[in-house]
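1. Predicted model follows, preceded by the sequence.
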Amino acid sequence: MWGAKVKTPVDMPDDMLKDAVKTTIEKLGECENFDKDGNEVVASLKKYMDSRWTPNWHVCIGKNFGSFVTHETRCFLYFYYEINQDNKAVMMYKAG
């Protein structure tokens, strides 16, 4: 979807899903060195999701990871995106 490998089941409405994936791709594309500037990308995505879809969003980006989180219904997303031949795992969820 939109260049990302979204893992199922997706617990997010389609409009929110599209916005989250496209915004993540945009912000990762602007980042030249993720190892150096990755925290800024994550903070920027969290701030965007909080302002666009109401607080309290949590954003994790890394190589590959597992998780067990409690989240609000219809507010969870996990996907992979390849940028510059480097796969990034992205997890976003709303809790709080």
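-> Received the coordinates, thanks. Numbering: from 1, shown residues only.

2. C-alpha from now on. contacts and neighbour counts both.
-> Will do.

3. What are the boundaries of the helices in the protein?
-> 14-30, 34-53 (DSSP state H).

4. Let me have these in JSON lines, adding mean neighbour count as columns.
-> Converted to JSON lines, the helices of the chain look like this (neighbours: other CA atoms under 10 Å):
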{"stretch": "helix 14-30", "mean neighbour count": "15"}
{"stretch": "helix 34-53", "mean neighbour count": "15"}
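
5. got another, please set it beside the one above:
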Amino acid sequence: MTETGEAEQEAVVKKLAYSFPIVRHTDMPDEMKEEAIALCVSAFEKFDNNNENAAKLVKDSMDKRFGTAWHVVIGEGFGFGVTHEAKHLLYMFYGGSLAVCIWKCC
């Protein structure tokens, strides 16, 4: 009985340890960056296991707030090389290995 309690406690600790965003690269202004990060976190909480819907929510919100032509990729184990408008790129991790790339195309 103590083994299952320890396993549950360990799972909770791991979940808490990775429940914050880690920004790897960005050239966005601070206000835009903070809003994009907040949008990503709320999308992950709303669509826990559906990256497609989370990406759509972030893209639609960024389009409404900062103009059209935003692109969002959410997933694990991907690389990217994109041409983007200056000061409109964010690459971050959330929940451990879940990566997010947001950029506005020229």
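-> Thanks, I have it. The model shown is predicted, which means the values in this text are computed figures rather than measured ones.

6. What value does the TM-score take for this pair?
-> With the length set by TM-score structural alignment, normalised by the length of structure 1, the two chains reach a TM-score of 0.84; 88 aligned residues with a CA RMSD of 1.6 Å.

7. Between the helices of structure 1, which one is closest to T70 of structure 1.
-> Taking CA to CA, helix 34-53 is the member of these nearest to T70 of structure 1, at 17.1 Å.

8. tell me the angle of that closest one relative to helix 14-30?
-> 150 degrees (axes from the mean of the first three to the mean of the last three CA atoms, to 10 degrees).

9. How many neighbouring residues does the aligned partner of T83 of structure 2 in structure 1 have?
-> Superposed on structure 1 with TM-score structural alignment, T83 of structure 2 falls opposite T70. Neighbourhood size, T70 of structure 1 [other CA atoms under 10 Å]: 11.

10. Over to Y81 of structure 1?
-> For Y81 of structure 1, using other CA under 10 Å, the count is 20.

11. do the same with P21 of structure 2
-> Neighbours of P21 of structure 2 using other CA under 10 Å come to 18.

12. Leaving out the residues flanking it, which one is nearest to it?
-> Using CA to CA, 6 or more residues apart in numbering and skipping residues adjacent in sequence, the residue nearest P21 of structure 2 is Y94, 4.7 Å away.

13. how much space between the closest residue in space to the match of T83 of structure 2 that isn't next to it in sequence and H58 of structure 1?
-> Leaving aside its sequence neighbours, T70 of structure 1 sits nearest to A95 (CA to CA, 6+ apart; 6.9 Å). Using CA to CA, to the nearest Å, A95 of structure 1 is found at 7 Å from H58 of structure 1.
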